[in-house]
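>>> sequence isn't available, so here's the structure alone:
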């Protein structure tokens, strides 16, 4: 049976079991996520939905794609306030590190010339994105800014997450397209394939939350802390 995904508060995340392992999985996942963004952009066959807008903004302003990934993430986090969403360790790390990782990868990756190589880069990027998403979600240290926006709308107004996600991403793609963002077969393949791929991989990469008292680091054997939602 797959391990359940917990909704841990920030306080609970700081006390959760195997925190170093979770932090390692989180940052490997976020790094891979940023690299996968660069792979889809360099493939030149269409970017991920949010990146259609972010690439368009970068091209129009001369700033880096990573700068807009970070900037849009912070704007989305501001939208959490009326939704009464609470960020976690992973939320804040996601908002900053994915953009940095994407810029670093874009600096070393180059667009291949052969159509077959472009398609291979695209498909590899989608698979890497799915594995990376499962890693940072499975670390159970808080959702990313965009995922939290959708779950927050669902919790506040009861709208189905699928419809919220569809509405948000269609809006983002439309804005990006109007600004000249890269829409193509890659955008469609990502939108159709990423959900099933993450669902398939996530059970293998989720780090379960152990119930019961956990030892306080550096304390004696009789000093423990509780884990789980607070």
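The structure has been received and is ready for your questions. Bear in mind the structure is a predicted one, so any value in this text is a computation, not a measurement.
>>> make it CA atoms for all contacts and neighbour counts henceforth
OK.
>>> if I pick the residue nearest the centre of the chain, what's in contact with it?
With distances taken as CA atoms, centre = their mean, residue 144 lies nearest the centre of the chain, 5.1 Å away. Going by CA atoms under 8 Å, 6 or more residues apart in numbering, residue 144 touches 90-92, 94-95.
>>> which residue sits closest to residue 74, ignoring its sequence neighbours?
residue 95 (6.5 Å; CA to CA, 6 or more residues apart in numbering).
>>> do a quick rundown of the strands in the chain.
214-215, 224-225 (DSSP state E).
>>> now those strands in TSV, with mean neighbour count?
Below are the strands of the chain laid out as TSV (neighbours: other CA atoms under 10 Å):
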stretch	mean neighbour count
strand 214-215	16
strand 224-225	14
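>>> in addition, the following structure is provided for comparison:
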């Protein structure tokens, strides 16, 4: 018998909301839980890739290079660089939200906690599993915190702000930013490897795969 229910409604894309509208948009309890689960998972994924020791995500190449020259842990470097990036939002006139500030703080703390709990395995298979697992978890964590609709992360906001101001394509701006931070990270002695390349190729498709499922439907 043919169903009369009709097709399922598509999952919505994240809305472009201002800081106050993000908090007033409804379902705040669910969205806050999802936001912080996503940010903690993001920090855990960073720690997993570090312990895999097969290369880091582009921005983390920069962070790992920075800590070779200043007395900071990796998580502290993530926090410091997040606030440095937020200063670049000012001329771009980007507006931070609760998720933006939370991103700047929580990811670094979760990364340091993970590094405290995990040791670097000696077996290559285990290191590879940590690298791949970290990339997959990072893609899911990205979809979680973006889908909570409580503001972009500092680095995401820098990218979208540059796109809006320059009129360039998102892909071009993102690629340019990530190449720049990898080069600076390399000059500082950051950790580049197979994981860096795999992350660059996989993170976009992984986040796009899960984002429709993780985007919280907001009341109209």
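Good, I have the coordinates. Every value quoted in this text rests on a predicted model; they were computed, and no experiment measured them.
>>> re the thing from before, the residue nearest to residue 74 of the first structure -> the second structure?
For residue 95 of the first structure, the aligned residue in the second structure is residue 104 (criterion: TM-score structural alignment).
>>> OK, contacts around that match?
Residue 104 of the second structure makes contacts with 78-79, 82-83, 153-154, as judged by CA under 8 Å, 6+ apart.
>>> neighbour-wise, which one of those residues leads?
Taking other CA atoms under 10 Å as the neighbour criterion, residue 78 ranks highest of the contacts of residue 104 of the second structure with 29 neighbours.
>>> which position in the first structure pairs with that residue?
Residue 78 of the second structure maps onto residue 69 in the first structure, by TM-score structural alignment.
>>> for the residue mapped onto residue 59 of the second structure from the first structure, give me its contacts.
Matched to the first structure by TM-score structural alignment, residue 59 of the second structure sits across from residue 50. Residue 50 of the first structure sits next to 169, 172-173 when contact means CA under 8 Å, 6+ apart.
>>> what's the spacing between residue 50 of the first structure and residue 184 of the first structure?
Between residue 50 of the first structure and residue 184 of the first structure the computed distance is 13 Å (CA to CA, to the nearest Å).
>>> now swap in residue 104 of the first structure and tell me
In terms of CA to CA, residue 104 of the first structure sits 24 Å off from residue 184 of the first structure.
>>> aligned partner of residue 37 of the first structure in the second structure?
In the second structure, residue 37 of the first structure lands on residue 46 (TM-score structural alignment).
>>> grab the nearest non-local neighbour of that match.
Closest residue to residue 46 of the second structure apart from its sequence neighbours, by CA to CA, 6+ apart: residue 111 at 5.9 Å.
>>> which stretches in the second structure count as helices?
Counting by DSSP state H, the segments of the second structure that form helices are 19-24, 28-52, 58-66, 74-92, 98-117, 124-147, 154-166, 170-188, 194-214.
>>> looking at those, which is closest to residue 12 of the second structure?
The closest of those to residue 12 of the second structure is helix 194-214. By CA to CA, the value is 6.7 Å.
>>> ok, residues contacting the closest one?
Outside helix 194-214 of the second structure, the residues that touch it by CA under 8 Å, 6+ apart are 11-13, 49, 54-58, 131-132, 135-136, 138-140, 142-144, 146-148.
>>> just the buried ones from those, in PyMOL syntax?
Of those, the buried ones go into a single PyMOL selection, burial set by 16 or more other CA atoms under 10 Å:
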select buried, resi 49+54+55+56+57+58+131+132+135+136+138+139+140+142+143+144+146+147+148
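>>> residue 94 of the first structure: how many residues sit nearby?
Neighbour count for residue 94 of the first structure, taken as other CA under 10 Å: 27.
>>> quick one: contacts for it?
Shown in contact with residue 94 of the first structure (CA under 8 Å, 6+ apart): 30, 144-145.
>>> again, but for residue 105 of the first structure
Neighbour list for residue 105 of the first structure: 34-35, 38 [criterion: CA under 8 Å, 6+ apart].
>>> quick one: which of those residues has the most company?
residue 38 (30 neighbours).
>>> out of the strands of the first structure, the one nearest residue 152 of the first structure is which?
With CA to CA as the measure, strand 224-225 is the member of the strands of the first structure nearest residue 152 of the first structure (29.0 Å).
>>> could you give me the residues in the second structure that that closest one aligns onto?
The aligned range for strand 224-225 of the first structure is empty, by TM-score structural alignment.
>>> now do stretch 168-186 of the first structure
With TM-score structural alignment as the criterion, stretch 168-186 of the first structure aligns to 177-195.
>>> could the contacts of residue 144 of the first structure go into CSV alongside distance to residue 179 of the first structure?
As requested, the contacts of residue 144 of the first structure are exported to CSV (distance: CA to CA, whole Å):
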residue, distance to residue 179 of the first structure
90, 31
91, 28
92, 28
94, 25
95, 23
